[in-house]
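Trainee: Okay, predicted coordinates and the sequence, questions at the end:
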Amino acid sequence: MATLLFLGACSASGPHPRPATRAPATAATTPPSTTIGPAPAAAPPTTGPPPSSSHAPTRTLDPGPATTARTASQEVAGLAGATVVIDPGHNGGNSSHAAQIARPVFIGTGFRACDTTGTNTADGYTEAAYNLDVALRLAAILRAGGANVVLTRTSNEGVGPCIDERAAIGNRAHAAVAISIHADGGPPAGRGFHVNYPALVRGSTDGIVGPSYRLALDLRAAYQAGTGMPPSTYVGSGGLVARSDFGGLNLSTVPKVLFETANMRNATDAALTENAAFRQRVAQAFASGLAAFLTGK
């Protein structure tokens, strides 16, 4: 029985952390060589809490997700009986619990904040609300295909969970694949999506680097075809970025990516994220890409 995991986690309000180098665009199914040494026994950072929540409005545009799936049968073929853990990044209560989410947790290469508030559009539509909306739509699609779905959060009123727990949920479920659902807070002039996949961290991601890269390729293809969103113009290359600083990737024992679906600080992308029809297409594209990965098609 196949098991899937959908995990979502982003950054504090404003731009998400950027990699130091651009990942090369390639059609190969083997990831570019990016090796990080063993995890250090470092002390927790002394940096302060995430940016103030005053820059992350909580007003939500457009009502919640549809309760019915409008997905073609081929998009969920082969997923019947699968256990799917869907983890929408961030949470609506994070902004009012700055100290709690700033608590350092070990991410395999050092320490990082437990969670962050996420970003938002200029109109006040929060990433946390967007992530949950897409996750609920995806859950409906997968349930319609016979999958058993577990959500790490079902409302936008709570706090967390921390990034290490988000990874642990997938590990305990023995998931076949994992996807972290997000939207970026990049430069206003920049557009598009990018897929973060795990770099090789010795003793941590050794077993998932190859399949995670293949997952990134399948999801990228399905996302471009299903949504029309272009690859990011401001980070990565061809919509792909290798990361060694994301706890949700480093601590995962199952193939996983962190998918930034759009740039909420760009007016064009923001208008799309605020549109219910677009969010439905995002969920459908994810279902299609995961089916392609699991069936090898």
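Mentor: Received, thanks.

Trainee: Please count neighbours and contacts with C-alpha atoms only from this point.
Mentor: Will do.

Trainee: Show me where the stretch 151-297 of the chain has its strands.
Mentor: 177-184, 194-198, 200-201, 240-243, 256-263 (DSSP state E, counting those that start in this stretch).

Trainee: Redo the ones you listed as TSV? Include distance to residue 149 and mean neighbour count.
Mentor: Putting those into TSV (distance: least, Cα to Cα, whole Å; neighbours: other Cα atoms under 10 Å) gives the following:
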stretch	distance to residue 149	mean neighbour count
strand 177-184	13	30
strand 194-198	23	29
strand 200-201	29	23
strand 240-243	27	24
strand 256-263	17	28
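
Trainee: okay if I get the ones you listed as TSV plus distance to residue 291?
Mentor: Shown next, in TSV, are the strands of the stretch 151-297 of the chain (distance: least, Cα to Cα, whole Å):
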stretch	distance to residue 291
strand 177-184	10
strand 194-198	17
strand 200-201	25
strand 240-243	20
strand 256-263	14
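
Trainee: try this one side by side with the last:
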Amino acid sequence: MSYAGPEFEPTPQPSRSRGRTALVAVATLVPTALVAWLIWTVVGSASDGGGPARSLPETQGSTTSAAADPTPTRSATQSESATDGSKDDTKPGGSKPGSGKPSASAPAANGPLKGKVVVIDPGHNPGNFQHTTEINRQVDIGTNRKECDTTGTSTNGGYTEAEFTLDVSRKLRTLLEQQGATVTLVQNGDRPWGPCVDERARIGNTAKADAVVSVHADGSAAGNRGFHVILPALVKGGDADTSPIVAPSRALGERIAGNFVRATGSAPSNYVGDGTGLDVRSDLGGLNLSKVPKVFIECGNMRDAKDAALLTDGAWRQRAAQGISEGIVSFLRG
């Protein structure tokens, strides 16, 4: 996610070293309550997608990430270009390039998620770099006004967050369709810029989605590592009223966090969420205006060399999509 703009307006965070670890190592780094919950997620719910949601330690307030270089490079280097499914693979029935409509594809005939609707929101848009006037336009997010969208961040080598989010989102769509879900992408690289954060929320609301996940990567300081899932705070004001979605969104976020650890081996963030992998925010239009369960996931920090090595690896992005998918499946199956 962009570390400056409508979805992140950062304050500096202390840098603490935490390496990429396997699940056993994670158990030594995170609070005991998180360890017990993760073990339950892997052993108890991953096999059948069932069971009640278990709470991670409560996140206190909203924490943002530290700022880095605010002007990421537009194009990816050859060695870091999106691979393994990054091309536009819109299926028949989806949106045509340039249509500006969300991309929806036909669900599998059968599967455990048959009848369920999932909206995937790939953060930012590769074209935002050429449309700064449009994305800087102020929009109403219920509690106040913010910019329509931002460009997002990038690795130091030039692999952009917008490219990353599209690749992971397309992989995620395929995995969910294999489970029988009807899946819509908020944007599929098929529109010149945007959509704005308020429109992103409306797309999920109009679809009456059972779950919405916004895919991002962070742009924090080097040494800040790991993933975190952003949950909606209780917000009421203007068109914003998150009271019906706070609890189910937390359940969705907890399931995604637990499965993301298992699938990727990544540790929860060492700079956001106090080791829980969860963060509560009240300043994000995409969450404030949502009427259906929705979370954001920051899959890692693009400005840290070790995290960037993961984010630019196609095989790791597939595992990231798998972890998010399994979290969604677990949530929707109850």
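Mentor: The structure has been received and is ready for your questions. Treat the numbers as computed from the prediction; the structure is a model and nothing was measured.

Trainee: wait, which of the strands of the stretch 151-297 of structure 1 is closest to residue 228 of structure 1?
Mentor: Proximity to residue 228 of structure 1 (Cα to Cα) singles out strand 256-263 among the strands of the stretch 151-297 of structure 1, at 11.2 Å.

Trainee: how about the closest one, which residues of structure 2 does it hit?
Mentor: Residues 294-301 of structure 2 are where strand 256-263 of structure 1 lands when matched by TM-score structural alignment.

Trainee: That stretch vs structure 1 - mean distance after superposition?
Mentor: Compared with structure 1 after fitting, stretch 294-301 of structure 2 deviates on average by 0.6 Å (mean Cα distance after the TM-score superposition for structure 1).

Trainee: Pull the residues that contact that stretch.
Mentor: The contact list for stretch 294-301 of structure 2 (Cα atoms under 8 Å, 6 or more residues apart in numbering) reads 1, 211-220, 224-232, 245, 249-250, 252-253, 269, 287, 307-308, 311, 320.

Trainee: how far out from the middle of the chain is that stretch?
Mentor: Between the centre of stretch 294-301 of structure 2 and the centre of its host chain there is 3 Å, according to Cα atoms, centre = their mean, to the nearest Å.

Trainee: on that earlier part again, looking at the strands of the stretch 151-297 of structure 1, spot the one closest to residue 110 of structure 1.
Mentor: strand 200-201 (11.6 Å).

Trainee: Read off where the closest one ends up in structure 2.
Mentor: With TM-score structural alignment as the criterion, strand 200-201 of structure 1 aligns to 234-235.

Trainee: chain center to that stretch, what's the gap?
Mentor: Chain-centre distance of stretch 234-235 of structure 2: 20 Å, with Cα atoms, centre = their mean.

Trainee: which residues are in contact with that stretch?
Mentor: Contacts for stretch 234-235 of structure 2 (Cα under 8 Å, 6+ apart): 143, 241, 242, 243, 246, 282, 288.

Trainee: and of those residues, the nearest to residue 175 of structure 2?
Mentor: residue 246 (26.0 Å).

Trainee: From residue 288 of structure 2, how far off is the closest one?
Mentor: 10 Å (Cα to Cα, to the nearest Å).

Trainee: Show me the common contact partners of those two, please.
Mentor: Common neighbours of residue 246 of structure 2 and residue 288 (Cα under 8 Å, 6+ apart) are residue 232.

Trainee: So which of the two has more stuff around it?
Mentor: Between residue 246 of structure 2 and residue 288, counting by other Cα atoms under 10 Å, residue 288 is the more crowded of the two (29 against 23).

Trainee: which of the contacts of stretch 234-235 of structure 2 sit farthest apart?
Mentor: 143 and 246 (16.4 Å).

Trainee: So what does residue 225 of structure 1 match up with in structure 2?
Mentor: Residue 225 of structure 1 maps onto residue 262 in structure 2, by TM-score structural alignment.

Trainee: Identify the residue spatially nearest to its match, adjacent ones excluded.
Mentor: Nearest non-adjacent residue to residue 262 of structure 2, counting by Cα to Cα, 6 or more residues apart in numbering: residue 23, 6.5 Å away.

Trainee: if I pick that neighbour, what's in contact with it?
Mentor: The contact partners of residue 23 of structure 2, by Cα under 8 Å, 6+ apart, come to 261, 262, 265, 266, 267.

Trainee: mind listing the helices for structure 2?
Mentor: Applying DSSP state H to structure 2 gives helices spanning 23-29, 32-39, 132-135, 161-178, 197-206, 246-264, 285-288, 305-311, 314-333.

Trainee: correct me, but residue 172 of structure 2 touches residue 324?
Mentor: Yes. Applying Cα atoms under 8 Å as the test, residue 172 of structure 2 and residue 324 come out as touching, 7.4 Å apart.

Trainee: Neighbour-wise, which one of the contacts of stretch 234-235 of structure 2 leads?
Mentor: residue 288 leads these on contacts (other Cα under 10 Å) with 29 neighbours.

Trainee: Now do the contacts for that one.
Mentor: By Cα under 8 Å, 6+ apart, the contact set of residue 288 of structure 2 is 141, 142, 232, 235, 240, 241, 242, 282.

Trainee: Can you show me which of the residues you listed carry over to structure 1?
Mentor: Checking those against structure 1 (both residues aligned by TM-score structural alignment, their matches' Cα atoms under 8 Å), the contacts still present are 141, 142, 232, 235, 241, 242, 282.
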